[in-house]
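>>> Prediction below, plus the sequence it came from.
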Amino acid sequence: MYKAFYGLNDNPFSIAPNPHYLFLSDRHREALAHLTYGLGETGGFVLLTGEVGTGKTTVSRCLLNQLPENTDTAFILNPSLTELELLATLCDELNITYGESPTLKQLTDRLSQFLLANHEKGRNTVLIIDEAQHLRADVLEQLRLLTNLETDTKKLLQVILIGQPELQQLLKRQELRQLAQRITARYHLLPLTEQEIALYVQHRLQVGGRHEPLFHRSAIKALHKYSGGIPRLINLLCERALMAGYAQSKVPIDAKMVRTAASEVLGEEIKQEGSLLWPSLAAVAVGITFAGAFYLFNQQQVNQQQSPNSPSETVIANEQKSVTPSAMQQADKPAPQKSLSASQQVLRSAIEQSRSIDTAYAAILGLWGKSPYIGLTACQSAQQQGLDCFQQQGNWHSLVRLNYPAVVYLVDDAQQPFYGTVVSRQGEQLLLQLSEQQLWVDREWFTRHFSGTMELLWQAPPYQPKEIGKGAPATQIQWLENALAHIQDKSPRLVSHFDDELEQSLKAFQRQHGLRADAIAGNQTLVQLNLYLSDKGPRLQESGGRY
C-alpha cells in the first residue's frame, strides 16, 4: 500500500522470516560464535536462550548455513513430545527407517547404528531443538543418553537447545544435573540497544529499496522505549508507523507516530511524558524568551552599528541572507509578527518552507550538478547519476571533519522537524540553505537545532573490498596503512601483515567516528576512509576535512 510512497520495492518490516533481511547485531554475532565454538568442541550440548522475539531462530538459521557440508542436521520445531515421539521424529528428520509401532529400544538401536555409520563416513550429526523450554525432564534425560555414544575424541551426536529463559531454570533441576554438566557453550541473547535499533531499521529499509533515512532520531528512541529492543516488536511498530506516515503523507517518521503505533500494537494507552506540565512550563518559557530575545535583539543592533563588516551581517547575493543568532532565536519563537525584524521574518518563513526533506535533497543534488528524477527517491536519483548516499550520526565536529555538503535534520524550539542543506563553512559559521533561502548561521545556533542526523552524497571508488582484516591480502593491508596515515597527516609504514600498531590506529579511527572498534575495516569503516581520501565533488571548505 505504502511502498511507492516511501520508494520501497518490498515490505521491509514483515515479521515473516526472510533471509534477505538478515541483520546480525554484535550480540547475534557473538551468539553465533558461541554456538560455532560449542559445536567444535567434544561435548554434546550447546545452549542458546533469549526472550521471545530476540532473534534466536535467526541465529540458528544462520548457523545452519555455516555448517560444513559433511553435516547431517535434524531440526525439531515442536518439542512437546514424549520420549518415543522425540526419537521417532529424530529418525524421520535423519531419514532413518523403522517398522510400525517401534519400541523405545528399537528406535534407540536404529539411531545408534546411524550415528556409528555416519562417523565411519566422516560425517557429523547435529540435532537442533527450538522452543526447548517445553521439553519434559524425562525427554531431556533420553537425549543425554543418546549423547553417551562417543569415540575417544568426540560425541557422535551434538545437540543445540534453543529456548526462552525458562529453559535455564529447567536445566537447574536436580535430575538434570548430568545434562547441565555436558553443556560446552551457552549464550543468553539480549535485546538490541538503541544504536543497534537504528542500524537494524536502516538495514531493512536499504534492503527494501530505500537508502535515505526514514525514521527521525526521536522515532528511534521511541522504538527503543516501546519495543524494549525486541526485533519482532520493532517490526510491528515500524509497520504501523509507516502506515500512519502514509495516511498523513508525512516524511520522516517521528516519535509521535511510533507512540501511536505502540498504543495500537501493545493494546494500551501510551501517554506522552510531561504532557501535564507542558502548558504551564510553555507559558513561563514564552515570557522569559520574549524578554531575553528583546534584550539580545537590541544589543545586537548596537553591535552591528559598531562592527559593520562582521561576517554575520554579510549580505549574500541571489537571495542569500545574513541572520544573526539573536534573530534566529527570536524567529523560532511564536512572537507577535510586529516584533520581528525583516531578517527574523526571513528565517521564520524559511523554516516553515523547509518542513519537507525533498527540498533539502534537491539542494544537495544541485551542489553536485545533479537533479532529482521524477518517480525516484533522492538516493535512487543519485545512484542513477553515479553517486552514493551516506548517513552519519554526529555533531558539529563530525560535519566539519567530513567537510562535505550535507542534508541536516533540524528541530525548531517547539521540537518540530525541519530540514536544511549545509552548503559552505567559514570558521565558526555555516552557510545553510533552507528551501530557497541561504543564511549564515553560527555554531551555537546550529548545535542547538541539529538533531544529530546528516546525509551526504559522495562518489565511491570503482572497487572497494567488503572488509579488510587480519586475514586480508598484503596489498589491502598496505592500502589500509596508507589511508590511515594520510588521514592522520603522517608518513605511512611499509607493512607485510596486520600488526598491532595498525590495529590500534584502526580502532582509534573507528572510535572517533562512532563505529564499533573491532579492528576490522568493514563497509562502514571503508566508506568513512574513502570519504576522506576522495577528491571528487564539492566541499564545505577547501582546506578542511582532516581527521
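On my side now, so go ahead.
>>> For the rest of this, base every contact and every neighbour count on C-alpha atoms.
OK.
>>> What segments of this protein are strands?
45-50, 71-76, 124-129, 158-163, 183-189, 320-322, 388-393, 406-411, 417-426, 429-434, 437-442, 450-458 (DSSP state E).
>>> Can you lay out these as CSV showing mean neighbour count?
Below are the strands of the chain laid out as CSV (neighbours: other C-alpha atoms under 10 Å):
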stretch, mean neighbour count
strand 45-50, 25
strand 71-76, 17
strand 124-129, 20
strand 158-163, 24
strand 183-189, 19
strand 320-322, 20
strand 388-393, 18
strand 406-411, 24
strand 417-426, 24
strand 429-434, 23
strand 437-442, 23
strand 450-458, 22
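>>> among those strands, which is nearest residue 363?
strand 417-426 (6.7 Å; C-alpha to C-alpha).
>>> Could you measure from the closest residue to residue 389 other than its chain neighbours over to residue 384?
The shortest distance from residue 389 to any non-neighbouring residue, by C-alpha to C-alpha, 6 or more residues apart in numbering, is to residue 457 (4.8 Å). The gap separating residue 457 from residue 384 is 13 Å, by C-alpha to C-alpha, to the nearest Å.
>>> now swap in residue 27 and tell me
For residue 27 relative to residue 384 (C-alpha to C-alpha), the value is 36 Å.
>>> So between these two, which is more surrounded?
residue 27 (17 against 13; other C-alpha atoms under 10 Å).
>>> which non-adjacent residue is nearest that one?
residue 189 (6.7 Å).
>>> show me the contacts for the nearest residue to residue 118 once chain neighbours are set aside.
Excluding its sequence neighbours, the residue lying closest to residue 118 (C-alpha to C-alpha, 6+ apart) is residue 124, at 6.7 Å. Residue 124 is in contact with 70-72, 118, 156-157, counting by C-alpha atoms under 8 Å, 6 or more residues apart in numbering.
>>> another one to put next to it:
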Amino acid sequence: MYEQFYGLDERPFSITPNPRFVYLSQRHQDALAHLLYGVGQGGSGGFVQLTGEVGTGKTTLCRLLLEQVPEHTRIALILNPMLDPPELLRAICAELEIDLEGVGGLQDLQSRLNHYLLDCHARGERVVLIIDEAQNMSREGLEQIRLLTNLETNTDKLLQIILLGQPELRLLLARPELRQLAQRITARYHLDPLNQNECEHYIRHRLAVAGAERCPFSRDAMKALFHASGGVPRLINIIADRALMAGYAHELERIDAHTVHEAAREVAGDAWDEGSGWLRGVLATIVVLLILAGGGALSWTMLKTSEREAPGTRPAWMTILDEADMSLAASELASQWPELDAESILRACAGEVDEQAACRLERGSWRFIQRLGLPVILRLGADEPALLVLVGLNEHQALLSHRGQEYRVPIGQLDRRWLGEFYVVWPDRGEILRVGDESPRVAQMKQLASRVPELEWTGSIDARYDDDFAAWVSRFQRLHGLTVDGMIGPATRLHLGVPHESGPSLATSLDGV
C-alpha cells in the first residue's frame, strides 16, 4: 500500500522470514557463533543452550545455522518437543530417515538409533539434534535426551544436542532433578533484545534492502519505535509496518513519534474504535476524501496500483470487513455443514452448551488450519474483529466466503490483519468417553486412532475403553497440546478427525474456484 509513496521496491517490515533482510547485531553474531560451536567439534558431545524472548530472532538464527552446517553433518530438527520419550525418539529417527520397520518399544528405538550413530561415526559424519521450543519439554523428555549423550565410543560422543527456547528453559534446567543435564551444558547464550543503537541500524538496514533512498522515520520516531517494541525485532517489524501505513494515509513525508505511538497502541489492541482499527479508519477516511476531492495530492494511479486495489477504493474483500460479524459468519458456516444451523453455531461459540455443535477458539498458523482441514471462522483484527469464513487455503491464497460469495485473497494481505485466532466448528453432542465405557463409538475412536501417522494405535479395534487406550489418548492429547486427561471429549475428537467423516473439507486446490 505505501511502497510507492515512500520509494520502496517491497515491504521492508514483513514478519515473514526473508534471508535478504537478515540483520545480525553483535549479540546475534555471538549467538550464531555459539550454535556453530555446538555443531562443530567444539561441542564435545555436550549440550549447547540458546535462550531468548519471543521474537528476538532464535528461529532466524536456526535457519542461518542450517545454511552453514559443515559438510558431513546430519541434522535432526525437532519443532514440537511436547512428546513422551518413545514419541521423541521416533521423531528423531524420522528426521534422520532411520528405518523403523519392525521396531517395537523404547529399547528397540534406542538400539536402532545407536546403530545409526555408530555407522555415521565410522563414515566420519557428525549427527546434531536441534530441539526448538525446548521450554515445553517434559522432565521425562529432557531425561531421555540426556541419556542420548551417553551414546559414545571410547574417544567421541556420537550425538551433539542444541536446545533453543524461551527464558523459561533456564528456569526449567535449574531444577534440582535436572542437575545432571545442566552439568552437561558446555555453552550457554541468552539472546537479549536490540539496544537503541542496534534498533536504529536494524530499521535502516531493512529499509535499504527494500530499496529506500532515504529513511522516512524521524529521529524521535526511531526512539519511539525502540521504546514501543522493547528492541524485539518482531515487534519492531509490526509497529514500523503499521506506522508506514498510517504515514501513507496522512501523506507524511516523515513519520513522527506520535504516528509510531498510535501504531504501537493499535498493535497492542487498545486503540480500536467501533469495531475498526485506527489505521483502517484513517485509510477509509482518506480514500473517501480523495474520491470527493477528485484525487487530491495522491494520484488515482497510486491509489489503484497499491495492493492491486479494485477500481474505486479497496480490494473487493476489504469492503465486507465492516459488516463481517459473528451472526453472518455463523450463517455462512452453517451453509457448509448440513447438520448445523446458525443458532447452534452462535450458542456453541458463545460458550453455551449446545446439543448439536461444538466450537473452539483456537490460535495457530495457516499450516495448523490446513492440518485441521475444516472451514473455520477467522478473527481479523483486535477488540471487535471482523469475522469471515475461510473455505479454502493454499500456500499463496485464501478463499473467503461471505453472503454466498467467494473472495480470493493473497495470504500477505490477510497476514496484516490476522493475529492467529480462529473458531473451528463441527457437529458434536458433547459426550465424554472414558475408561469403562463400551460402545460402537469407542470402536470408532480406535479405528481413527489407528490412522494417526505420528502415533498409530496398534491395539485391538474393539468397543472397550480400557487403560491401554486411555494411555494412548493421553499421549495423543499431549502431542496436540490438549488437556491431558485420557478421556475423549469434543476437542480430542476434533484432532482425531471425527468431523471429516461427514463434513466439508477445507479446499487446498483453488484452481478454477
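Happy to help now that I have it. Just so it is clear, the structure is predicted and the values come from calculations on it, not from any experiment.
>>> Residue 69 of structure 2 maps to what in structure 1?
The alignment partner of residue 69 of structure 2 in structure 1, by TM-score structural alignment, is residue 67.
>>> you'd agree residue 51 of structure 1 is up against residue 168?
No. Taking contacts as C-alpha atoms under 8 Å, residue 51 of structure 1 lies outside contact range of residue 168: 11.8 Å.
>>> Residue 215 of structure 1 -> structure 2?
Checking TM-score structural alignment: residue 215 of structure 1 goes with residue 217.
>>> residues touching the residue lying closest to that match once chain neighbours are set aside, list them.
Nearest non-adjacent residue to residue 217 of structure 2, counting by C-alpha to C-alpha, 6+ apart: residue 255, 4.8 Å away. Each residue near residue 255 of structure 2 by C-alpha under 8 Å, 6+ apart is listed here: 216-218, 221, 243-244, 247.
>>> got those residues as CSV, with distance to residue 449 of structure 2 and neighbour count columns?
Below are the contacts of residue 255 of structure 2 laid out as CSV (distance: C-alpha to C-alpha, whole Å; neighbours: other C-alpha atoms under 10 Å):
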residue, distance to residue 449 of structure 2, neighbour count
216, 56, 20
217, 55, 25
218, 58, 14
221, 55, 21
243, 48, 26
244, 49, 26
247, 53, 23
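>>> Out of those residues, name the ones that lie in helices.
Mapping the contacts of residue 255 of structure 2 onto helices (DSSP state H) picks out 221, 243-244, 247.
>>> Same list, those residues, but as a markdown table with distance to residue 202 of structure 2 please.
Listed next are those as a markdown table, based on distance: C-alpha to C-alpha, whole Å:
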| residue | distance to residue 202 of structure 2 |
| --- | --- |
| 221 | 14 |
| 243 | 16 |
| 244 | 16 |
| 247 | 20 |
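>>> Per the alignment, the residue nearest to residue 217 of structure 2 pairs with which residue of structure 1?
Checking TM-score structural alignment: residue 255 of structure 2 goes with residue 253.
>>> can you pull out the helices in the stretch 201-350 of structure 1?
For the stretch 201-350 of structure 1, applying DSSP state H, counting those that start in this stretch gives helices covering 217-227, 231-248, 255-265, 278-306, 325-331, 342-352.
>>> hey, which of these is tucked in deepest?
By mean neighbour count, with neighbours taken as mean count of other C-alpha atoms under 10 Å, helix 325-331 ranks first of the helices of the stretch 201-350 of structure 1 at a mean of 22.
>>> quick one: contacts of it?
Here helix 325-331 of structure 1 has contacts from 289-290, 293, 296-297, 300, 340-341, 343-345, 347-348, 441-442, 444-445, using C-alpha under 8 Å, 6+ apart.
>>> which residues are in contact with stretch 13-25 of structure 2?
12, 60, 194, 198, 202, 205-206, 209, 234, 237-238, 240-241.
>>> in that stretch, what's buried?
13-15, 21-25 (16 or more other C-alpha atoms under 10 Å).
>>> Greatest separation within these: which pair is it?
14 and 25 (18.8 Å).
>>> secondary structure class for residue 409 of structure 2?
Here residue 409 of structure 2 is strand, with the state taken from DSSP: H, G, I helix; E, B strand; the rest coil.
>>> now the one 5 residues further on
Look at residue 414 of structure 2: counting by three-state DSSP, its state is helix.
>>> Now it. Nearest residue, chain neighbours left out?
What sits nearest to residue 414 of structure 2 in space, not counting adjacent residues and going by C-alpha to C-alpha, 6+ apart, is residue 380, at 7.8 Å.
>>> The one you found reaches residue 413, doesn't it?
No. In this structure, residue 380 of structure 2 is not within contact of residue 413 by C-alpha under 8 Å, at 10.9 Å.
>>> Show me which of the two is the more surrounded one.
For residue 380 of structure 2 versus residue 413, the count of surrounding residues by other C-alpha under 10 Å is larger for residue 380: 22 against 14.
>>> any idea how far residue 388 of structure 2 is from that one?
From residue 380 of structure 2 over to residue 388 of structure 2 (counting by C-alpha to C-alpha), the distance is 8 Å.
>>> what does residue 118 of structure 1 align to in structure 2?
Using TM-score structural alignment, residue 118 of structure 1 pairs with residue 120 in structure 2.
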